Each structure stands twice: as C-alpha cells, then as structure tokens.
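**Student:** Model the structure of this input:
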Amino acid sequence: MADGPGDGAGNGPGRTRGRIFADLTPFRISADYRRLWFGNMVSWVGSGMTALAISLQVYDLTGSSFYVGLVGIFTLVPLVVFGLYGGAVADTVDRRKLGLYSALGSAALSAALSAGTFAGVANVWFLYAVIALQSICQALNGPARSAMIPKLLPPEHLPAANALNSMIMTTGTLVGPMLGGLVVGFAGYKTAYLIDAITFAASLYAMWRLPAMLPERTAGGAPGGVAGGAGGTKRPSVMEGLRFLATRPNLRMTFFSDFCAMILAHPRALFPAVAVLWYGGDARTTGLLVAAPAIGALLGGVFSGWQSRVHRHGLAVLISVGGWGAAIAAFGLTRQLWLGLFMLAVAGFSDTVSMVFRNTMMQVAAPDEMRGRLQGVFIVVVAGGPRLGDFLAGTVADLTSPAVMVVGGGVACVLAVTVLGLTRRSFARYDARNPVP
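**Tutor:** Now for the predicted structure:
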C-alpha cells in the first residue's frame, strides 16, 4: 500500500519512507492552508469553551439536567437539517465568501452571548436560540471550508492535510472545555463568550486572505456547478448531490463503513454505567473513559506521517474500521481500567485513520462541483451516526447488559465491515493514484 519516490515537495524517498510524525509539508507549501489551519484551531478551542460555558449556565439557570440535555438537541438538529443544504450552497457560490460570512455570523453570535450576559439577560431560551443559530452557521461553514482544501494543495498532500485537520477538532474538544471551566470559574460566563468571539478573528483573517473559490464545472456540464466556471450560479440542489452519490459506489462505501463503527459499536452512552459497574469508579472515571478515545484520535493525527505513503485508501478504511470494532470488543472484555482506557485510545486512533482516508477519497474522487454536497453528507453522518449509536447502545444495554452491548457491538462492527469489503471488492482495490468514485 506504500508508494516509492518522494512526496513532491522536495522530500526524497528515504525521508518520506521513514516519516513517523505528522507530515507538515502542507504548512510549508501553502501559506493559505497554514493560515486556515491555525484560524480553525483557535476558533475550535474557543467554541469548545462556549459549549461548556453554555451547559454550565443552563444548569445554573434551571438546576435541571434535562434542560442541559436540550443544549445537545438545539445544537444537533440545525446541524443535521442544514448540513445537506449547506453543502449544496457551497457548490454554487464562492466558497471563500460563504466561509467568511458564516464564520462572521458565528463570531457575532458569540459576541451576542457575551453582551447578553453582561446586560444581565438570564433566559435559557435566549441561549438555546443562539446555539441553534450558531449550528446553522457551522452547517454552512463546514462544507465550504472542507471543499477549499483540495484547491489549496496537490492531491498527494491531502492525506497529510486531513491528518492535520483531524487534530483541530480533537484538540478543540479536549482543550476548549478545560479552558472554559477555568475561565468561567475565574471570570464568569461573559468572559468565556467574549474570548470565543475574539478567537474567530484568526479564522476570519485566514478566510479573508484566500482567493475567490468558485466551484469548477466539469467539461460535460454536470449539474450543480457554476456556469462557465466563474459565471452565474445554479440554484442549490441537495437532490443532485444525493443522486450523484447513489451512482458512485466507492464514495458511498465511505459512509457505509463509518456507520458500521458509529452505530454498531459506539459505547459512549454506557460510560457512566460502565465506570460504576466494571471499575467501581465515579464521575472522574467516566471522564477518563470519555477522554481516552479523544486522546487516541489526537495521537492518530500526531503519528500520521506514514499515511501519505498509502495508496489503497479503501482497504485502509476497511482495516481501520475493523480495528475500531476489535478495540471496542476488547474494551468490553476487560475489567482493568488501564487496559480499558488503552483499548478506547486504540479505537480513537483507528477512527482518525479511517476519517483521514475517507475524507481524502471524497476530496480526490469527487468533482469539485460536488465536494460541498459530499461534505454536507459527511457532516450529517458524523453528527447523526453517533447519536443513533448512543440510542442503540442504551436500548440494547437495558435489554441485556452493558457487556453484551459493548462486546457484541464491536464484533458486529468487524463482521459488518468485513461483509462490506467482500461484497464491494472495488472499494478494497481503490487506488488513490487512479481514483474511481
């Protein structure tokens, strides 16, 4: 699955072949990508601060865990509903402007949170309204931002870029809430929201420095593009994107394989029960269980140098998803906390590997005029799949036991992805040097 000569950036074969840590070549060859990565990293940390601060403030206002749970609903529903539409919009307008305006909207909403708190607005529905609007901005921003990456870098550097991008979300998820707790504890909610608004400056600057990024149109005039490549735009069409995906089996398989992991073997909802029943722990133990996959995912980005040498992306996806399932099943069999945390970290590492290659396949094998819509589907799958997995895990665990659900789910994931690989052999044979969607 490895390549031979250098990486196209002046790195010889020996240097490329021996790389272990993340490949930083995308930073060196593209100042636009470097600024975009840094801006997104800073804004993700700020958003993580706000996510925790809102949950804490809702609990302070209501004293109810139910109302805190509604924060997730008001975040998820707009993201799923508008994710597909955001991808369609990204395929019909200047993606730079869409990314810039949607990031500006998120920054303004964070500023509104801070201003409302400074003004003494203590209304939980105000908070719900703001986070719902922010989710809509994110649903518009995500596809546009992801569809920009293939325009900033050569195809051979996209796996490295996606590995670096994976570190953004993981770092924001880990660091943002920790900083949010410290800021809220020392300076209050208004300061956390204000810092979040300010952190968007880095992302806005990066977007502002980008050139215009109108979607390209294929020579055959496929639907959903921009007339003449830079002229008038067509109306955003979600259905055209779904019809395109229905006729591209390899791209479709990237989503099916992810469903195997996120729906069948996603034990997050069971962590509170597992912490008590298996390890005799408490809330701190639950926190460790939640953090372990994220730490593994971060390590997957840090130690990603080898991924640029892999060409059989479909096979890599199948193996990494199978690795996730096997690690989850092993986690269900152990009753030693350190070993359980290790297996969850292995699962998180495998998930990052799968994400890198799935994202790269969508960016390389799909025409530019469809990349936004595929990223919209990707957002829906990433946001919705784990929630379905939480529901399945909780239901099966209540009917049987957490152990049956975790072990059975991991085994089911391995079996399901194996069946997918055997029935869709073209996916396992997919070669990035000759991408076939």
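**Student:** contacts, neighbours, all on C-alpha from now
**Tutor:** Fine.
**Student:** Pretty sure residue 226 sits against residue 235.
**Tutor:** No - if you go by CA atoms under 8 Å, residue 226 and residue 235 don't touch, sitting 9.7 Å apart.
**Student:** Could you look up the SS state of residue 120?
**Tutor:** coil (DSSP: H, G, I helix; E, B strand; the rest coil).
**Student:** Can you report how many residues lie near it?
**Tutor:** 10 (other CA atoms under 10 Å).
**Student:** I'd like the distance between it and residue 113.
**Tutor:** Distance from residue 120 to residue 113, counting by CA to CA, to the nearest Å: 11 Å.
**Student:** returning to that earlier point: which of residue 226 and residue 235 has more neighbours?
**Tutor:** Neighbours of residue 226 and residue 235, each counted by other CA under 10 Å, are more numerous for residue 226; the result is 24 against 14.
**Student:** Can you report how many residues lie near the closest residue to that one other than its chain neighbours?
**Tutor:** Spatial nearest neighbour of residue 226, excluding adjacent residues (CA to CA, 6 or more residues apart in numbering): residue 233 at 4.8 Å. Applying other CA under 10 Å, we find 19 residues neighbouring residue 233.
**Student:** Would you confirm that residue 233 contacts residue 93?
**Tutor:** Yes - Residue 233 lies in contact with residue 93 (CA under 8 Å); the separation is 6.6 Å.
**Student:** so what sits against both of the two?
**Tutor:** residue 226 (CA atoms under 8 Å, 6 or more residues apart in numbering).
**Student:** To compare with the earlier structure, here is another sequence to fold:
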Amino acid sequence: MRPVFAVRDARNYLIGQLFSVFGDSMLWLAMGVWVKMLTGSSSAAGLTMFAFVAGELLAPLCGLVVDRVGRRRLLIVTNLLTGALVLLLLLVHDRSNLWLVYVVMFGYGVSVAMLDAAQSAMLPELLPKELLVSANGFLTVMRQGFRLAAPLLGAGAVVVIGAHWVAVIDAATFAIATLSLVTVRGARNAPAPHGTGDGRERWTTSVLLGIRHVWATPALKRVLIAGAMSLSVFGFAQTALYAVVEKGLGRPPAFVGVLVSAQGLGAIAAGLTAAAVVRRIGEERVATAGFVLYAGGALLLIPPLPAAVAAGAVLCGFAVPWILIPMMTLGQKLTPANLQGRVHAAFNMVGGVPQTISILVGAALTAVLQYRLVLLLMFAVTLAAGVYLGVRSRADRAAAGRAAAAGRAGSERVGEEVRD
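**Tutor:** Here you go, the predicted structure:
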C-alpha cells in the first residue's frame, strides 16, 4: 500500500472513504433497529433494507450519470446531498413519520450506487494501472473491517444515544469525505461529454453501453459469467448458516455471529494478500482460485464439527475478496474512461440481482431440503464457476498465443519475400 499512499490525491481520497464507508456500514442496521423500536414490527424493520436495496437497483442510471459528469465534482455533490438527506431523520419522532425513514433509505441506496460507481471510476484517474489492485484491496479490507464492528456499533448507539445522534454522526462522515475530495487536485482522465462522444444515442442505448462493452471484451465477459453463476448461490448462506448452527452444531442462534466474524477475519486476510497474488499470477487466475476456495469452504460447513465449520466460514470469507478484487481491477483496466461508471454498474447489477434473489431462494430451499443438500448445491455451482473461468481463460490465452505466433510467422515470411 505504500506506493498508493505515496500518491497525494489517492491518499487524501482513500482516507476520506474510510469515514464514508464507516457511516454506510453503521446506518443500515441502526435504521432497522430503530423502526423495530418505533413499531414493534419485524416486517416494518425489514422494509428498511428493502427500501435501501430498491434504491441500489437504479445503479445502471447512476453509472450513466457518472460517465457524463466529472467524477470529483459528482462525488462532492453526492456526499453533500446524502449528508443532508440523512439529517431528515431528525424529523422522525414516532411511527406516524415512518414513511420518511423509508424515503431516506431509498435515497441512501441510490446514493450508495452513485458513490460506488463514481469511486470505482475515479481510481483509474488517480493511480496507474499497476496500483489499482492495491487500492481495491485496501478498500475491501476497510469495508470488511467495518462490517465486523460498525453495524453492531450503530445498532447499539440507537439504544444508548438515540437514532437522531446516529443520523448526525453519519452526516458528519459524509462531510469529512467531502472535505477529503476538495483536497484532490484533479484527475488525469475525464469522461467524454456525452458518454460515447457524440451525445446522439438514446438514453436506453447509452445505459446499456456498459453491458455491451463487457460482453465484447472476452476477459470481462468470462469473469462476469462466472461471477453471476457463483453469486446466484452465495445468498443461500444467509439462511443455511442458521441451520448449520442449530441442526449441525446444536448451538444457539447467536453463534451465527461467531461464524460471521470468522468470515470477516478471512475476508480481511484475503484483502491484504490479494494485490500481491494478482501481480504474480494475474486477475483471472486469482478469481478462479477464489471460486474454488469458496466451494471448499461450503463443503467444510457440512460436517457437524465446530472446527470444520469454523474453517469453512473463514475460507468462504477469504474467497470473496479474491473474487471481487480481481473482477473490479480487471474492469477498471480494460474499460475506457468514458464507460467506467456504466461498466461498474453492470457488474453490480449482474452480480447484485442474482445474489438478492438467491437469499429468497436459499430461505425457501432450506425450509424444504436438508441444509446439507443446500450447501452441496453451493459447492457444486461455485466449483463449476471456477472450472468455467479457469478452462475458458486458459483456452483463450492459448488461442491468443497461437494467433500471435501465426502473426509473427507471417511477418517473417513477408520479410523474407521482400529480401528476395
């Protein structure tokens, strides 16, 4: 990370993100707890997360905005508006104002989608390509670390100091992120004024340009397909872990928190190692290893042995950054500046929608099937994703090598003919 932090703009930018991500991690669970306290209804509390996810579904439109506006300016404005939006929670005092919580959470979801796409698009403007994986690794470690503590801290703060103070603290994190962005002098690249350069395309066509670029770029297409395959079963773990704890280990439901913490520790370790491994063997090989490791972790969750289950949780947590960091870095490297936002949004949508659906499917399957069968399905699909990516990337590299060799041979023949 030292070379990344040696770049002044990147250093200031990443430090600001520390505060912003902390606020994001703290708020979502805090709002659910608050709504539960106001209404006594678990369904009402669950709707806060639904409102947040619904806002994130606007990611493709957010990607289009990111590609049409200067990223630094957009990040500053979005952070300021989000901080102001969160302060609307100060107007909520009882269940009669509950609708305002849902409005804020929906807007918060839109904001996160916008900030996520803009942040991913801005990193290539601040850093050379060889440092992108280190920056992505740092952001992943930061998010996983905060995910361990910030949600519980936010939920506890709602009880101890009240939800209004949580909103004020969250708004302050956006203010700090804004100040850090003000100190960023500028970027090397700027998006084209109208996305594709001419501004005449229909907005629906323009929104889909990110997906078209991914589909036309073999390496991005491969990792996207493999990622969508695996994410279609990742959500199964949300319910399966409770069954593992209750039926497999005979422990109380609270023990799930121990396994989630184990996953977080594995994810932090993976984030710290991903950059070095990617530089050594490349993004696609690391992502392939990530899929295989996740499959192994799912398999270890099956035996009713605490040591095996704990190891499986750590392995699953470790695998996820080894999948996501290479995918994110590859997208940044192989995408022109004027499509960065839309490509990132495409990855988020193709990955996020299957994962969200898989949570519901996993809950239904766990209700009608033995949880071990659900875990076996996770193992099979994730392993298939790894095999697909490994085989296809190797075949495409071999084909590219043969084409390059044929090109060199043709050039040599032409040279000989010219000499003759």
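**Student:** TM-score of the superposition?
**Tutor:** The TM-score (TM-score structural alignment, normalised by the length of structure 2) is 0.87; 396 aligned residues with a CA RMSD of 2.5 Å.
**Student:** In contact with the residue nearest to residue 226 of structure 1, which residues?
**Tutor:** So residue 233 of structure 1 contacts 92, 93, 225, 226, 227 (CA under 8 Å, 6+ apart).
**Student:** and these, which are buried?
**Tutor:** 92, 93, 225, 226, 227 (16 or more other CA atoms under 10 Å).
**Student:** I'd like these laid out as TSV, including secondary structure and distance to residue 32 of structure 1.
**Tutor:** Below are these laid out as TSV (DSSP: H, G, I helix; E, B strand; the rest coil; distance: CA to CA, whole Å):
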residue	secondary structure	distance to residue 32 of structure 1
92	coil	22
93	coil	19
225	coil	24
226	strand	23
227	helix	26
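**Student:** Residue 338 of structure 1 - how many residues pack around it?
**Tutor:** Residue 338 of structure 1 has 10 nearby residues by other CA under 10 Å.
**Student:** Which residue in structure 2 aligns with it?
**Tutor:** Structural alignment (TM-score structural alignment) places residue 338 of structure 1 against residue 307 in structure 2.
**Student:** what about that match, which helix or strand?
**Tutor:** Using DSSP states H and E, residue 307 of structure 2 sits within helix 306-333.
**Student:** what's that helix packed up against?
**Tutor:** Judged by 3 or more CA pairs under 8 Å, 6 or more residues apart in numbering; DSSP states H and E, helix 306-333 of structure 2 is in contact with helix 98-126, helix 129-160, helix 218-234, helix 256-281, helix 283-300, helix 340-368.
**Student:** do that again at 10 Å, thanks
**Tutor:** helix 98-126, helix 129-160, helix 218-234, helix 236-243, helix 256-281, helix 283-300, helix 340-368 (3 or more CA pairs under 10 Å, 6 or more residues apart in numbering; DSSP states H and E).
**Student:** For it, what is the distance to the chain centroid?
**Tutor:** Helix 306-333 of structure 2 sits 12 Å away from the centroid of its parent chain (CA atoms, centre = their mean, to the nearest Å).
**Student:** average gap between that helix and structure 1?
**Tutor:** Helix 306-333 of structure 2 differs from its equivalent in structure 1 by a mean of 1.3 Å after superposition (mean CA distance after the TM-score superposition for structure 1).
**Student:** any idea how far the equivalent of residue 124 of structure 2 over in structure 1 lies from residue 72 of structure 1?
**Tutor:** Using TM-score structural alignment, the partner of residue 124 of structure 2 in structure 1 is residue 150. Counting by CA to CA, the gap from residue 150 of structure 1 to residue 72 of structure 1 is 32 Å.
**Student:** do the same with residue 100 of structure 1
**Tutor:** 25 Å.
**Student:** now swap in residue 332 of structure 1 and tell me
**Tutor:** Residue 332 of structure 1 is 27 Å from residue 72 of structure 1, by CA to CA.
**Student:** higher neighbour count, these two?
**Tutor:** More crowded of residue 332 of structure 1 and residue 72, by other CA under 10 Å: residue 332, with 24 against 15.
**Student:** quick one, what contacts that one?
**Tutor:** 267, 274, 278, 326, 340, 343-344, 402-410 (CA atoms under 10 Å, 6 or more residues apart in numbering).
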